[in-house]
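[1] I would like the atomic coordinates for the input below:
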Amino acid sequence: MSPQRPGGGPRSDAPEETLTLGTPVPGARPDSERPSGNTQEDTSRVGAIASPPPGRVLAERYTVLDVLGHGGFGLVISAYDVRLNRRVALKLLRPVWSLESDDADQVRLLREAQAMARLNHPNVVHVYDSGRLEDESVFIAMEYVEGRTLLQWLRQQPRPWREVLRAFLEAGRGLAAAHDAGLVHRDFKPENVLVGEDGRVRVTDFGLAQAAHGSGTDDAPEAAPLPRTWTEPLTESGKVVGTPRYMAPEQLQGRAVDARTDLYGFCVALYEGLYGVRPFAGDTFGAILDARVAERVIPPPPDSEVPAWVARAVLRGLKADPLQRPASMRELLLELEDDPEQRRRARLRAAVLAGGGVLLLVTAVWGWLRQEAPASPCVGMEGRLAGVWDARLRERLQEVMAQTGLPQASDTFGRAAGLLDAYAAGWVKQRAEACEQARQEWAEQPHRLAALREYCLERRRGQLGALTELLVKEPDPKLVGGAVQAVQSLPPLSDCADARLLTAQVPPPEDPEVRARVEAFQLKEDRLEALHRAGRYKEGLAFAEALRPEVKSLGYPPLQGKFLYWHAMHLDGAGDYRGAESLLREVLVLAAQGRDAMLESRAWSFLVTEVGARQARYAEALWLELPLLAAAERLGDDQHLAVALETLGTVRWMTGEHERSREYYERALALLEKASAPESLDRANLLNNLGNVLMDQGQHAEAREHFERALAIKQRLLGDEHPSIAVTLNNLGIIHEELGEYALAQAHHERALAMRRKTLGPEHPMVASSLTNLGDVLLARGHLEEALEHHQRALALKQQTLGAGHPSVATSYASLGEVLAALEQHGRAREHFEHALALRERMQGADPTEAAEVSALLGRTLVRLGRWDEAARHLQRVRDTGERVEASDPRLLALARFGLGELHLARRQPTLAMPLLERSLEHLPVRVRAEAWWTLARALWDGGTERPRAVELATRAREHYRQAGNERKLALVSQWLLSHSGSNASGPRQADGAGAR
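    Predicted coordinates:
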């Protein structure tokens, strides 16, 4: 058995309500618009219905707090959700309000709920719940946003054009997310956009949304099937809905709409926000439509500071013909983000980075940038984490975890959210420090380093955002199991403050075009990393395969290398070790081409793991020891060196070099304790590995101490149900077996097996490992049929996933041989031992004691088959090997002596058997010791000496089998004792035997 590793505000009219308008008859246009909220009829209708009083409970969970507002379609109140302990916004539509529209308003409200619930984006107001109340009112429960509408925000104070544009860009991203989901808003306007106190912009009021006839995006993901109410007409023929002031010509004419219709409304609102005037004149419906069709745009104020490139992008969006507008919101957003001034600054920064030694140029450029920057650009860095990790996402994470229904969900949320809070706080602190450092003209560190630090932290922000986006996407039981470890695996922020590591990293490309393409792709790479951190290997592999043509077309080695590294990580997680190895060899070439020392060090460590620990090509893995250590030493970072040492310690352990392995592990542990927190998962893994070495050296008590310390760290960090716990449970199970505590061993292995099946899938190599170890315990307990079944399933799974020549396959053959021998099927047992031995002997660089252990098992089986000479040859070879390694591990020699003692006893040579059996007892593994007691008891009895001691030893063996629950052996030894105790326990040779002793 082997333990496993393993420009100003708008001057605009009061906000309009959404209108329902008659579609114009061909050849004629209506001459006026009828605002639904301005007629006496509408006012009386809204005023006639009182809102629910404060304190009333709706839908058995929402306690009414206050009225927030009302409009043409509903009443909005604030309420307290007693189930999830949070404040929400409830939008209500009473049946009496919609009598004139044949229930269309209720259908519209349900559409709003369905639309928004399908979206999960930081720039869209989140919908929690929807339904009907006791009086058949329709309601939706939404995220309560402390803040104001975008229109109120614009009117609050004059705002620079950049600030206005930034807000609209966020709203545009929310619209783009809706379009990606196959939805068109149809009523985008500043009143339907909220600006929270946290600064984040959110689009709301999707009550007029409908399924897009065409989203305008060729690469939009396939949308989920639409609910029935989405495919039914909302209004009767001859009706259009929306707010004319922001409607596109096709919408005003009642024609089909798509994403470009929303784009038009967005550009109307953006024009108003930037210039403070409407883009089109007209006070009637007909005048509005004529101006839009003729594209008679009101010129901007002559004193406007809005640059021409922004105006061009907005005017493209105001084209009457939808085909002449940008094809999608994302295309428009890219235009609005493509600031020539920013590109010029990027070129200057790149020049600075390329010529790091030209201090005067550096100082001049950074001084100029300081003049351009706001007075306090380093204040409020927490705002940069809006939509990355903020209060809304924290709430969303709690919600999706609770929705899994898992008992550990609440505990996992607390742990994961706490870690994310700490990571975010650390990022804000470091980002502000880096910003101040960059602003100081005569900082002690060079400005090039300050720029690299800012770049590093922005990469960390992207990686954090990719992970949190994945965690809050949907309820996923697997993510509950892996959330804490996923957050723990985020790259450390400390790297961004380490000058040595910053200069070892590859700076961003100097060419602005290449840099823009690389930065765009990095968002996808961040998602690939996040999928791995979350343990979603199959999804990650599919994503990686889809990205390979794109990353290849970039032709940028540093990015290609990192991408292939994470692709290999997914292959390893899925159990495809050969595929991972192949990609890692490509990564090493790309790392050298890109001069990425950090990636090179990581790739060498990972390659050694794949070749050695995963595929058991130990000799080849040891040939890679020098380049691995050289790459880690050259990088000069303690944590990377610790990873390298741990990797090599694992290979040395697997080749039986226990002292060398222990040395590597202890050096790695010392480096980690100096470089990281004592409660880190890396430290727990090293403690686990050290326990493996100590266990193989027979130091079981010390090994158990290491395993228990590792388990305690993991449980504090991850909880009790995390899959990483399975590794330590597995090894503790082995320790308990070695100590003869079989019930505890079985419980540990069964729990580890269940965890691995649940988190890794039933066909993962680690599942086979747990099956093997559980089968060994069942054998020790005499449950032979169950043990046989477990080992047969383990063997088939290992052959399928690891290949027929893997050493773990040899382990399964040997274990099956032991079970067959216990079933007294010695011929079949011999075949399995011979197959296992042949596999062991073909492995170059493998631990020679492993082949010798199989030879010992084979030799003992040959004894039972009466093939004594053949048995003697095998057992003598075991003895020779055991004598060579006795100083480091005396157990093999003990096994050889035990087998030779059995051979002499079979040959009716008890006097030759007794000294061999006596000497074997001290170092035999516990699981074999009871067998040795009974064998020695029989030798003593048959030799006619010390028969009371023979009975004592047999009694001790019987008690061992009783405690183990091995009914077969218990019955056999009990029967022997019945026939060999009593008066026959003493004889004429007892005194001689005693005197001889």
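[2] switch to C-alpha atoms for all contacts and neighbour counts from now on
    Noted.
[3] those strands in the chain, which residues are they?
    For the chain, the strands defined by DSSP state E occupy 19-22, 57-58, 62-70, 75-81, 86-93, 127-132, 138-143, 147-149, 183-184, 193-196, 201-203, 210-211, 239-242.
[4] could I get these as a markdown table with distance to Phe833?
    Output for the strands of the chain, formatted as a markdown table (distance: least, CA to CA, whole Å):
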| stretch | distance to Phe833 |
| --- | --- |
| strand 19-22 | 84 |
| strand 57-58 | 72 |
| strand 62-70 | 69 |
| strand 75-81 | 66 |
| strand 86-93 | 65 |
| strand 127-132 | 62 |
| strand 138-143 | 66 |
| strand 147-149 | 74 |
| strand 183-184 | 65 |
| strand 193-196 | 71 |
| strand 201-203 | 68 |
| strand 210-211 | 66 |
| strand 239-242 | 80 |
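[5] Would you reformat those strands as TSV and include mean neighbour count?
    What follows is those, written out as TSV (neighbours: other CA atoms under 10 Å):
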stretch	mean neighbour count
strand 19-22	19
strand 57-58	18
strand 62-70	17
strand 75-81	22
strand 86-93	23
strand 127-132	18
strand 138-143	22
strand 147-149	18
strand 183-184	28
strand 193-196	22
strand 201-203	29
strand 210-211	23
strand 239-242	20
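[6] among those, which is nearest Gly414?
    Closest approach to Gly414 among the strands of the chain (CA to CA): strand 86-93, 16.7 Å.
[7] Can you tell me what sits against that closest one?
    With CA atoms under 8 Å, 6 or more residues apart in numbering as the contact definition, strand 86-93 has outside contacts at 73-81, 105-106, 109, 137-144.
[8] One more, please, to line up against the first structure:
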Amino acid sequence: MSDPQAFERVDALVDAALELPPEARASWLRDACGEDGVLLEQASRLLSAIDASEGFLLTGPLPASASLPPQLGAWRPERLIGRGGMGEVWLARRCDGRFEQTVAIKSLPAYFSPADVERFLAEQRTLARLEHEGIARLIDAGIGPEQRPYMVMEYVEGTDIVGHCRERVLPLAQRLALFRQVCAAVAFAHRHGVVHRDLKPQNILVNRDGRVRLLDFGIARLLDDNAQDLTQQTRARFTPHYAAPEQLAGGTESTLTDVHALGLVLYEMLAGRGPWQALLGGSQLVLVQRMLAGPPVAPSAATVDPVVSTRQLRGDLDAIIGKALRPEPDARYASVLALDEDIARHLQHQAVAARSGALSYRLRRALRRHWLPVVATTAVILGLAVALVMVAFAHRQAEFERDIARVEAARGKAVRDYIGHMFRNASQQQAGSAPLTAKQVLDQAAARIGDEFASDPSTAAQVMLELGELHLYIDDYVGAEPLLRGWLGLERSVDDPVAAASVRFALAETVFRMGRTEEAQSLLEQAQAFWRTDPRRYVDELLTSRMLESQLLRRSGDIQRAIEVLEQAVVESLRRHGPENFRAAAMHTNLGAAYLDAGDLEAGIDRSRKALGLFERLGMGSGNDALNTLNNLAAGYYRAGDLDSAEQWFARAVALRREAFGPSAATAALLNNYARVLLQTGRLAAASDLASEAAGMAATYAGESSMLALSTRLLAAEIDLAGDPASDLASRLLQLQKDVDTHFGEEHILSARVTLTRSQHAATTGDIAAATQQLQQARQRLEALGAPAASFLNQADTIQALLERRTGTDVRR
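    Model (predicted):
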């Protein structure tokens, strides 16, 4: 009900109805609404919701308690410790002399009929059999004075689960582990035919040992058919802030009602606030109407938690919570166990069921599995197309996240249709033509965005972002760059500063890997400037950005500062997230590379091995980042002169990357490094084959002018020089020198290395004057670069020794 005037009419009608006796309200509403069926339905639903929530929205002083008798059975009440819509809770002690025991007694309101009392006692006998470590035990039950039922429960000392997360400053993984304890307890109750109906943080305590205990199963509903009479005869009781839509509307409760409540509990655990917190203190009607209005905004868009970041919530966890909170029970997780399993999949970095329709999420995994030509067989195309058709559901999730349902639904359909056409067209091109690669399919789709969405820039930007992220996932920087730039070109139309910062950071990483460090620096600074406007909210984005910041410092030659940036980031990451997580492993990888650049080979190898071990413990040993770590580790052994270990690690990394990812810029870099080891061990033919493959791949995925592509050209020349040099080698090296100096400048280490190779070639062919001059130029540049160039000075010494043997003089000066 988005029309304020319409709600005012409903509000006035319900206010008037509440003045009448309960039995007269329905007929009065029918008469008052006349023929306006919509108005009658809305007012009736709201009135039912208020009836259901009666007693839970007290904002003034609590009424005085009716005193309990001095003794209830074997129990002596001592003091009141809580009061709510379902009665009072007293601290009590056993007084029959058998043994000492402290308990909590819940005294329920005296509205039970004799038939209700019989049903209540039968239910308590069933609930007493719920023996689970996560459920506070029901010890006893009975009927006190004035027919007031009471329940005697295990007394649990602890903090509510949200308060525990806040006070202990728990990282995300530990919060999810706590939540999984809750799921285990609720799932156990469901297996025994019991629904809680009032799950909320206050009913979930965490003790000093970090164990979760669920309270208040005493108001739960049994699921057997014989419980229906009591359910119909007694008024529903729940807390509106954590109630499911079917409870607010007076509908049927089930295990899926608890799934919804768990979604709200998880929301508050991770975002630091409940989705309806802003409505606290408002009128009953406004609160309940908001509950009826639909799902809340995504936790990533509402978080105020200083520990769990927007980036950590965005994606899997937004989707998981969104699925649990769907208004239609059948659209939620089918069980608490299914919810728990999706949390487990997220923790293990596996695809979660809640995102089964997400475009880029599913397609990234499809591209990883099918990096070979994606239209080689119809089955492959159909498999990917099925995943893409589900994009409609992904954009229904986007509706949840942005709270602009109609716009996002239309945009989602447009994106779905466009990507679907992309693969359908690829399939149609199969007959009689060479199979298309994943990159070619994405490139063709990207080329048509301007024509397809000329009048809809917001949807065009969404398609660009989806395709750009897919190019990045397959390490295709050439394909990713124009798409990310295209998004920024539509930034004003999109009007999403959070997304803009992320796109700038992704583009910074892209152009950095293409060798454009100044541009990468500028883009990084822009992204960081936005994140620093709210450093508590974007603390993890800032932490992650330190890795690129460090890489840029290394590239500029300030290696010591690069190491300091990473070491500080590692300390902060450990404090926030602990030692066993992906971010820690990635930072150790970057630190390993930084130490290798600094010439501290022992520290570099140690950090790389530490990162690799952590990736393997996390179940990510064959992932992209772990393979980058393998590359660094092998490079460390190579620089240390341990060629056998270097070859072993490079061979392992190549095999894993070929199998998992296929052609990419990262694969090209790895092949290039492996070929260099083979060159050093004298296997020129094998080295030449790998270098040739790397060169083609680097030009395709990183760009012909990228540092990677230019490095592969240098390696090819070095392999040629080690064998039978071709007649055009001098001209090829000269052109390479010009290209490197044009794109990266004469002071770049790659320029010095090319000059050094030219000197070696000149010495080999007898041009001593040119060799001597080039050697002096190369040595000066390498010495100026410091530690990163130290290993190449050894090559310079070798060339100098060759020249001195040829001339019999000292050619250093």
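[9] Out of the strands of structure 1, which is closest to Leu547 of structure 1?
    For those, the distance to Leu547 of structure 1 is smallest for strand 183-184, at 26.1 Å, taking CA to CA.
[10] Output the contacting helices and strands for the closest one.
    Strand 183-184 of structure 1 is packed against strand 210-211, helix 259-275, with contacts defined by 3 or more CA pairs under 8 Å, 6 or more residues apart in numbering; DSSP states H and E.
[11] tell me the most buried of the ones you listed?
    Across those, averaging neighbours per residue (mean count of other CA atoms under 10 Å) puts helix 259-275 on top, at a mean of 26.
[12] Please name every helix or strand in contact with that one.
    Using 3+ CA pairs under 8 Å, 6+ apart, the elements in contact with helix 259-275 of structure 1 are helix 161-180, strand 183-184, helix 308-317, helix 329-337.
[13] Please identify the most buried of those.
    Compared across these, strand 183-184 shows the largest average neighbour count, a mean of 28 (mean count of other CA under 10 Å).
[14] follow-up on the earlier one: of the helices and strands packed on helix 259-275 of structure 1, which approaches Leu970 of structure 1 most closely?
    For those, the distance to Leu970 of structure 1 is smallest for helix 161-180, at 68.8 Å, taking CA to CA.
[15] Next, the angle from that closest one to helix 329-337.
    With axes from the mean of the first three to the mean of the last three CA atoms, to 10 degrees applied, the angle from helix 161-180 of structure 1 to helix 329-337 works out at 170 degrees.
[16] Quick one: distance of helix 161-180 of structure 1 to the chain centre.
    Here helix 161-180 of structure 1 is found 29 Å from its chain centre; the criterion is CA atoms, centre = their mean, to the nearest Å.
[17] Relative to His749 of structure 1, which of the strands of structure 1 is closest?
    strand 127-132 (41.3 Å).
[18] Contacts only, for the corresponding residue of structure 1 for His748 of structure 2.
    If you follow His748 of structure 2 across to structure 1 using TM-score structural alignment, you land on Pro890. Pro890 of structure 1 makes contacts with Gly882, Glu883, His923, as judged by CA under 8 Å, 6+ apart.
[19] what's the closest of those to Gln697 of structure 1?
    Of all the contacts of Pro890 of structure 1, the one with the least separation from Gln697 of structure 1 (CA to CA) is His923, at 10.9 Å.
[20] hang on, that closest one packs against Ala894?
    Yes - under the criterion of CA atoms under 8 Å, His923 of structure 1 lies in contact with Ala894, with a separation of 5.8 Å.
[21] which residues in the stretch 51-200 of structure 2 form helices?
    In the stretch 51-200 of structure 2, the helices defined using DSSP state H, counting those that start in this stretch lie at 114-127, 161-167, 172-191.
[22] Make JSON lines out of those and add distance to Ala771 of structure 2.
    Supplementary listing: those in JSON lines, determined by distance: least, CA to CA, whole Å:
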{"stretch": "helix 114-127", "distance to Ala771 of structure 2": "90"}
{"stretch": "helix 161-167", "distance to Ala771 of structure 2": "67"}
{"stretch": "helix 172-191", "distance to Ala771 of structure 2": "59"}
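[23] do you know which of those helices lies nearest Gly274 of structure 2?
    Once CA to CA is applied to the helices of the stretch 51-200 of structure 2, the stretch that comes out nearest is helix 161-167, at 10.0 Å.
[24] The closest one aligns to what range in structure 1?
    Aligned by TM-score structural alignment, helix 161-167 of structure 2 corresponds to no residues of structure 1.
[25] number of nearby residues for the closest residue to Gly367 of structure 1 other than its chain neighbours?
    The shortest distance from Gly367 of structure 1 to any non-neighbouring residue, by CA to CA, 6 or more residues apart in numbering, is to Glu441 (6.6 Å). Neighbour count of Glu441 of structure 1, defined by other CA atoms under 10 Å: 16.
[26] Please name the residues that touch Glu441 of structure 1.
    For Glu441 of structure 1, the contacting residues are Thr363, Trp366, Gly367, by CA under 8 Å, 6+ apart.
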